[in-house]
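Colleague: any chance you can model this:
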Amino acid sequence: MTKFLEPLGKRILYFHQVLGEMLILLWKTLYYFREAPRNVQSILTQMAIIGYDTLPVAAVMAFFVGMVLALQTGVELQKYGGQNIIGAIVGHSMVRELGPVMTSFLVAGRVGSAMAAELGVMTVYEEIDALKTLDIDPVRYLAMPRFIACIICVPALVIYSDCIGIVGGALISNLHPQIFVSYATYYDSLTAALKIKEIGIGLTKAVVFGSIVALVACYVGFATSGGARGIGQSTTRSVVLSFMLILVADYVLTRVLM
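Modeller: Purely as a prediction, here's the structure:
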């Protein structure tokens, strides 16, 4: 019994330790929001990395997600004569669920992993300790600009992805011979179904998911140890943990906001 309970207890303690450290990092980051006007250049640099550099990949992802969604639902709806509501289905799916989740996955995989690796290198090679020696708080100097950039850029990327995905759905709905829904019919059903509430839910999810990506990447980067091998493990850990927390948060937010 002891051999079974001891590893379980260690895992439970480790989970609560990580949770506590992440909450402390979140609190410190929010505390240093007051320093944001003095770090505008750093924030803008991170926004360019997170937002502008991600636009091409986000466009390709959203366009094909919208086309696949319209194709799969349109062919099935056509069997029952309900293809006229395909615009509403694509719009709801993109705005409330697929847009925020897929875009956040993309940011976590492309940007979150790079953040964790960059901060991990700085931690392993004692650059973080050097900042502390110079009386520069690493959370203010490194984590806060990345956090603010994420909560600004991820919602913007979600809006961008939603629009591209809806256009992709409209294109395939009009051109596919088995579906053939006119652009006017598509957008009529879309505008009739999409309300401000749905857009607000999607953007709320985007802000939360962006916070998760930045928080996890910074925490994992600061906790890196073990040289080059540790940096590689931190990169993987950041992506996996971000994905898991995004999915958990998605369920909780859907439950609360539906």
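Colleague: hey, let's count contacts and neighbours off CA atoms from now on
Modeller: Fine.
Colleague: got a list of what the nearest residue to Leu245 once chain neighbours are set aside touches?
Modeller: Spatial nearest neighbour of Leu245, excluding adjacent residues (C-alpha to C-alpha, 6 or more residues apart in numbering): Ile212 at 7.2 Å. Applying C-alpha atoms under 8 Å, 6 or more residues apart in numbering to Ile212 gives the contacts 242, 245-246.
Colleague: relative to Ile43, how far out is Arg96?
Modeller: 28 Å (C-alpha to C-alpha, to the nearest Å).
Colleague: for whichever strand or helix holds Leu253, name the packing helices and strands.
Modeller: Per DSSP states H and E, Leu253 falls inside helix 227-257. For helix 227-257, the packing partners by 3 or more C-alpha pairs under 8 Å, 6 or more residues apart in numbering; DSSP states H and E come out as helix 99-107, helix 113-124, helix 196-222.
Colleague: in the longest one, what's buried?
Modeller: Read it as helix 196-222. 198-199, 201-222 (16 or more other C-alpha atoms under 10 Å).
Colleague: for stretch 122-138, same thing?
Modeller: 122-124, 128-129, 138.
Colleague: kindly report the same for stretch 82-97.
Modeller: Residues 83-97 are the ones in stretch 82-97 that count as buried (16+ other C-alpha under 10 Å).
Colleague: quick one: which of the buried residues of stretch 122-138 is nearest to Leu23?
Modeller: Of all the buried residues of stretch 122-138, Pro138 has the smallest distance to Leu23: 16.0 Å, by C-alpha to C-alpha.
Colleague: contacts only, for the closest one.
Modeller: 128, 131-132.
Colleague: same question for Asp250.
Modeller: If you count contacts by C-alpha under 8 Å, 6+ apart, Asp250 has them with 101, 205.
Colleague: and for Glu118?
Modeller: Gly221 are the contacts of Glu118 under C-alpha under 8 Å, 6+ apart.
Colleague: kindly recompute the last result at 10 Å.
Modeller: Contacts of Glu118 were listed using C-alpha atoms under 10 Å, 6 or more residues apart in numbering, and they are 112, 217-218, 221-222, 231, 235.
Colleague: I have a second one here; can you model it like the first so I can compare?
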Amino acid sequence: MFYSFGRYINLLRLSFRQPEKFSVYWAEIMREMVSIGVGSLGIIAIISVFIGAATTIQVAFQLSSPLVSPAIAGKIARDSTILEFSPTISALVLAGRVGSSIASQIGTMRVTEQIDALEIMGVNAPGYLISPKILASITMIPLLVILSITLGITGGYIACVFSSGITPDDYLMGVRDGFDGLTIQVALVKATVFGFLIASICAYQGFYTSGGALEVGQSSTAGVVYSCVMILFADLVITSIML
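Modeller: Model (predicted):
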């Protein structure tokens, strides 16, 4: 276990060593940002709208009492979306989409000896293959989380329009009531940490793949599983520290 952790840290150190040619790395970062950001817009939009709608309906149902203001449902749905649902569920989904892609891509390059060829040519393989993915992840995943928060709250409003549990006016009143900017800060910190964990863990699994196609699939699966576990652990730690 300690050997694996030491090898993980060493891989990160090699990944962020001074690049041989910055323009090549910059082109890779831009390509990864498009792949991670634009490529994930569809799935993030779909899950955000539906989770926001479902959360609002459930909260309104649980608080259906004449002693409780209906606007409270909008406030609870807003804070739940910002603090937990958007950053954490989005990260878990992206671990499956982005993480598996990173692990399988690097793992395939390892078993087909493309990484060995890069090293023979004097290229810093971890820096060329891994650092652009990490930088793109910690840049684009917070932006995707902001989009998820916006669509999640919008989904809650749509649910209010088509359901009788809470009126749209009450929902908007709750969304605006007592907003604390700290919740956005917590969500962005979570998104940045989650992005780093997804990219680095999956890249590590792919980089040290050995064997053939079967092992590439196993590395991809292991990367997603370990990423999801670490995302949930980091979620608990960040929430405990910042809140």
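Colleague: farthest pair in the buried residues of stretch 122-138 of structure 1?
Modeller: Maximum pairwise distance in those, criterion C-alpha to C-alpha, is 14.0 Å, between Val124 and Pro138.
Colleague: pretty sure Asp170 of structure 2 is touching Cys160, no?
Modeller: Yes. Using C-alpha atoms under 10 Å, Asp170 of structure 2 makes contact with Cys160 at a distance of 9.1 Å.
Colleague: what about these two, which has more around it?
Modeller: Cys160 (23 against 18; other C-alpha atoms under 10 Å).
Colleague: give me the element the counterpart of the more buried one in structure 1 is part of.
Modeller: Taking TM-score structural alignment, Cys160 of structure 2 has Ser173 as its aligned residue in structure 1. In this assignment (DSSP H and E), Ser173 of structure 1 forms part of helix 144-175.
Colleague: just checking, Ile115 of structure 2 touches Phe207?
Modeller: Yes. Using C-alpha under 10 Å, Ile115 of structure 2 is in contact with Phe207, at 8.5 Å.
Colleague: overlap of the contact sets of the two?
Modeller: Common contacts of Ile115 of structure 2 and Phe207 (C-alpha under 10 Å, 6+ apart): 106-109, 125-126, 129.
Colleague: of those - the most surrounded one?
Modeller: Result: Gly107 is most packed of these (other C-alpha under 10 Å), 32 neighbours.
Colleague: in space, what's closest to that residue - neighbours in sequence excluded?
Modeller: Closest to Gly107 of structure 2 by C-alpha to C-alpha, 6+ apart is Gly206, at 4.0 Å.
Colleague: aligned to the one you found, what sits in structure 1?
Modeller: With TM-score structural alignment as the criterion, Gly206 of structure 2 matches Gly221.
Colleague: against Ala116 of structure 1, how distant is that match?
Modeller: In terms of C-alpha to C-alpha, Gly221 of structure 1 sits 4 Å off from Ala116 of structure 1.
Colleague: what do the two both touch?
Modeller: 122, 215, 231, 234-235, 237-238.
Colleague: of the residues you listed, select the buried ones using a PyMOL command.
Modeller: Of those, the buried ones can be selected in PyMOL as follows, counting by 16+ other C-alpha under 10 Å:
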select buried, resi 122+215+231+234+235+237+238
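Colleague: just the shared contacts of Gly221 and Ala116 of structure 1 now: which is nearest Gly168 of structure 1?
Modeller: So of the shared contacts of Gly221 and Ala116 of structure 1, ranked by how close each gets to Gly168 of structure 1 (C-alpha to C-alpha), first place is Ser238, at 31.1 Å.
Colleague: tell me the contacts of the closest one?
Modeller: 108-109, 112-117, 213-221.
Colleague: now Val225 of structure 2
Modeller: Applying C-alpha under 10 Å, 6+ apart, the residues contacting Val225 of structure 2 are 92, 95-96, 99-100, 201-202, 219, 231.
Colleague: about what we covered before: quick one: the residue nearest to Gly107 of structure 2 and Ile102 touch, right?
Modeller: Yes. The criterion here is C-alpha under 10 Å, and Gly206 of structure 2 meets it with Ile102 at 7.3 Å.
Colleague: what do these two both touch?
Modeller: Contacts common to Gly206 of structure 2 and Ile102, judged by C-alpha under 10 Å, 6+ apart, are 108, 200, 220, 223.
Colleague: which residues does the second one contact?
Modeller: Looking back up the chat, that one is Ser200 of structure 2. 8-9, 11-12, 15, 99, 102-103, 130-131, 133-135, 137, 194, 206, 223, 227.
Colleague: could you give me the ChimeraX selection string for whichever of those residues are buried?
Modeller: Selection of buried members from the contacts of Ser200 of structure 2 for ChimeraX, criterion 16+ other C-alpha under 10 Å:
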select :8,11,12,15,99,102,103,130,131,133,134,135,137,194,206,223,227
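Colleague: what about the alignment partner in structure 2 of Leu19 of structure 1, how many neighbours?
Modeller: Structural alignment (TM-score structural alignment) places Leu19 of structure 1 against Phe5 in structure 2. When neighbours are counted by other C-alpha under 10 Å, Phe5 of structure 2 registers 10.
Colleague: same check, this time on Glu35 of structure 1
Modeller: Other residues close to Glu35 of structure 1 by other C-alpha under 10 Å number 14.
Colleague: list the residues that contact it.
Modeller: Applying C-alpha under 10 Å, 6+ apart, the residues near Glu35 of structure 1 are 140-141, 144-145.
Colleague: what's the closest of those to Gly226 of structure 1?
Modeller: Tyr141 (23.5 Å).
Colleague: can you tell me which residue in structure 2 aligns to the closest one?
Modeller: Aligned partner of Tyr141 of structure 1 by TM-score structural alignment: Tyr128.
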